[in-house]
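**Student:** The amino acid sequence is not available; the structure is as follows:
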């Protein structure tokens, strides 16, 4: 599947493939119960809820970031409980222009499931197209745990990244004021990984919350990527970094690498270097 699917194309897909799995990934970092409440009030018919903390993230140790990845076996079991099987189409969405649903998109791709797309524009695009919402919770269509497949999306850990800082280009998806270290509302240390370039994830979007056209995204990323260094995506906790990663794939750059621990893991180790201010 293409990384993005429009509301119109999703309606067509559901008519042809009613077994398509829908995941509502709405969330709020300041109120972890808000997304689930929004889901209960109204969601796409047939959608299941995927919670960022419970379903898409693993246990925190204080040194592995705010939203560490789960073990692959845990993701495989969750996918099975949600009814996701090889070849079955999956569409993920949220109410935040993909801010959280991109994590589910990346996880499924990492697990080897290529038939997954992000609803472009999210729930708002669905309702703007005149499509209905429901408060009905679908019965689970549980199946066997997802089969073990080689990881299909590349990633890098903190120690590897620290050793290769001069060889890679870190793309930081946080808001500019957090990247510069002017403010830090979520993590104990302000700043960014040395050498990182800022690309606020919201810059991938048009005013209506849909992604910019592929050719426009390509021009914008080309301006940030002056050489052939491998791109590593980072953010606060490894979630919105997936937004830039998806946008680059839409723009035709292929699969780039995720640093899932991101700033919240990086800054938890006092010996790791920290930079502040705009990039020189």
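**Tutor:** Okay, I see it. Everything numeric here is computed off the predicted structure, so don't read it as measured data.
**Student:** contacts, neighbours, all on C-alpha from now
**Tutor:** Will do.
**Student:** a strand runs through residue 26, doesn't it?
**Tutor:** No - counting by DSSP: H, G, I helix; E, B strand; the rest coil, residue 26 is not found in a strand; it is coil.
**Student:** so it touches residue 36, yeah?
**Tutor:** Yes - using CA atoms under 8 Å, residue 26 is in contact with residue 36, at 7.2 Å.
**Student:** How about residue 199, nearest residue that isn't a chain neighbour?
**Tutor:** With CA to CA, 6 or more residues apart in numbering as the criterion, residue 199 has its nearest non-adjacent residue at 5.1 Å, and that residue is residue 173.
**Student:** could you pull out the helices for the stretch 151-280 of the chain?
**Tutor:** In the stretch 151-280 of the chain, the helices defined using DSSP state H, counting those that start in this stretch lie at 158-163, 176-180, 214-224, 241-250, 262-266.
**Student:** In terms of secondary structure, what does the third one contact?
**Tutor:** The criterion is 3 or more CA pairs under 8 Å, 6 or more residues apart in numbering; DSSP states H and E, and the helices and strands that helix 214-224 contacts are helix 241-250.
**Student:** ok, now with 7 Å
**Tutor:** Of the remaining helices and strands, none touches helix 214-224 by 3 or more CA pairs under 7 Å, 6 or more residues apart in numbering; DSSP states H and E.
**Student:** Direction-wise, compare it with helix 241-250 and give the angle.
**Tutor:** 110 degrees (axes from the mean of the first three to the mean of the last three CA atoms, to 10 degrees).
**Student:** Could you pull out the buried residues of helix 214-224?
**Tutor:** 214, 217-218, 220-221 (16 or more other CA atoms under 10 Å).
**Student:** Give me the contact list for that helix.
**Tutor:** 204, 250-251 (CA atoms under 7 Å, 6 or more residues apart in numbering).
**Student:** for comparison:
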């Protein structure tokens, strides 16, 4: 894999030893209920050299009540924001968060969306770093000079509400929902005004991509699990969804790791879908899960 989606702690250390100026570490910790929690966590201790990158401010656009809780940012603005952080065309962006890696996966997907291929998620996130006996710091790094990165050909695919709606019932479309199964079923919705799921979608809780140590399962295991979900569908017929387009990026990273490339992100996900006056909604058990 030319640009693997994951990087281990030892691999990151090697890259930092070799050429730290070509590595930008981004702390992506966040909380959907308390949007300042991630920044407080960063300020209390982060991987040396890491900058803080906020989901709501950098990796999302402005919500307007009908486009979801974390709509995708304007791609030109995102590319400019990355350059302002010091990203050059050859910079390796390494994203981490707390155990789970959904917010780090969002950065991984968004960077590739605007054409930056050198991006990886720290496997095991900050927990793996501390478990390796490595220190955290409260020191903030010196601001880097503006980088030369500019938006280029996207390395990802997206679909919008109209495309998802028009694809309902089609044999060449499979929607996979990364939310917990209780929310998928409509049993415990606490974040969005309506409960349920997009009709015909399947359930794959994003945390099922991880092992008991909060690291991604092996590519072989992930491939086997996703192929059972895909059935007769090819990866490029898949749309990843979730609550607001964050956990869906985790699904896409896992599929990439499994060698199942080509799936699209529904950026607005359930939070956009359920806000539409004509949205069709299903509740009840998932059709498939692992």
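**Tutor:** Looks like it arrived, so ask away. From a predicted model like this one, the values you see are computed outputs, not experimental measurements.
**Student:** Could you get me the TM-score between them?
**Tutor:** TM-score for the superposed chains, counting by TM-score structural alignment, normalised by the length of structure 1: 0.97, backed by 280 aligned residues with a CA RMSD of 1.1 Å.
**Student:** From residue 5 of structure 1, how far out is the residue nearest to residue 199 of structure 1?
**Tutor:** 22 Å (CA to CA, to the nearest Å).
**Student:** who has more neighbours, these two?
**Tutor:** Per other CA atoms under 10 Å, whichever of residue 173 of structure 1 and residue 5 has more neighbours is residue 173, with 28 against 20.
**Student:** Which position in structure 2 pairs with the more buried one?
**Tutor:** Matched across to structure 2, residue 173 of structure 1 falls on residue 178, judged by TM-score structural alignment.
**Student:** and its match, what does it touch?
**Tutor:** 203-206, 241-242, 247-248, 251.
**Student:** which of those residues lies closest to residue 114 of structure 2?
**Tutor:** Looking at the contacts of residue 178 of structure 2 and their distance to residue 114 of structure 2, the nearest is residue 248, at 17.4 Å (CA to CA).
**Student:** and that closest one, how many residues sit next to it?
**Tutor:** There are 31 residues near residue 248 of structure 2, going by other CA under 10 Å.
**Student:** can you list the buried residues of helix 214-224 of structure 1 in TSV and add distance to residue 99 of structure 1?
**Tutor:** Listed next are those as TSV, based on distance: CA to CA, whole Å:
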residue	distance to residue 99 of structure 1
214	18
217	17
218	20
220	19
221	19
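**Student:** Now which residue in structure 1 aligns to residue 95 of structure 2?
**Tutor:** Match for residue 95 of structure 2 (TM-score structural alignment): residue 92.
**Student:** Just confirm its match is within a helix.
**Tutor:** No - counting by three-state DSSP, residue 92 of structure 1 is not part of a helix but strand.
**Student:** Next, work out how far apart it and residue 5 of structure 1 are.
**Tutor:** For residue 92 of structure 1, the distance to residue 5 of structure 1 - CA to CA - is 10 Å.
**Student:** what's the most distant pair in the contacts of residue 178 of structure 2?
**Tutor:** Longest span within the contacts of residue 178 of structure 2, CA to CA: 203 and 247, 12.1 Å.
**Student:** Comparing those two, which residue is more hemmed in?
**Tutor:** Neighbours were counted for residue 203 of structure 2 and for residue 247 using other CA under 10 Å; residue 247 has more, 28 against 25.
**Student:** Counterpart of the more buried one over in structure 1?
**Tutor:** Counting by TM-score structural alignment, residue 247 of structure 2 corresponds to residue 240 in structure 1.
**Student:** give the contact list for its match.
**Tutor:** Applying CA under 7 Å, 6+ apart, the residues near residue 240 of structure 1 are 99-100, 173, 201.
**Student:** what about 6 Å?
**Tutor:** residue 99 (CA atoms under 6 Å, 6 or more residues apart in numbering).
**Student:** Quick check: the gap between it and residue 42 of structure 1.
**Tutor:** 24 Å.
**Student:** Then residue 149 of structure 1?
**Tutor:** Taking CA to CA, one finds residue 149 of structure 1 at 34 Å from residue 42 of structure 1.
**Student:** just the strands in structure 1 please.
**Tutor:** Remark: strands assigned in structure 1 by DSSP state E are 4-5, 21-24, 48-49, 90-93, 116-119, 168-172, 197-198, 230-234, 257-258.
**Student:** doesn't residue 84 make contact with residue 144 of structure 2?
**Tutor:** No - proximity of residue 144 of structure 2 to residue 84 does not meet the contact threshold set by CA atoms under 6 Å, at 8.1 Å.
**Student:** Give the residue from these two that has the larger number of neighbours.
**Tutor:** Neighbour count, other CA under 10 Å: between residue 144 of structure 2 and residue 84, residue 84 has more, with 17 against 13.
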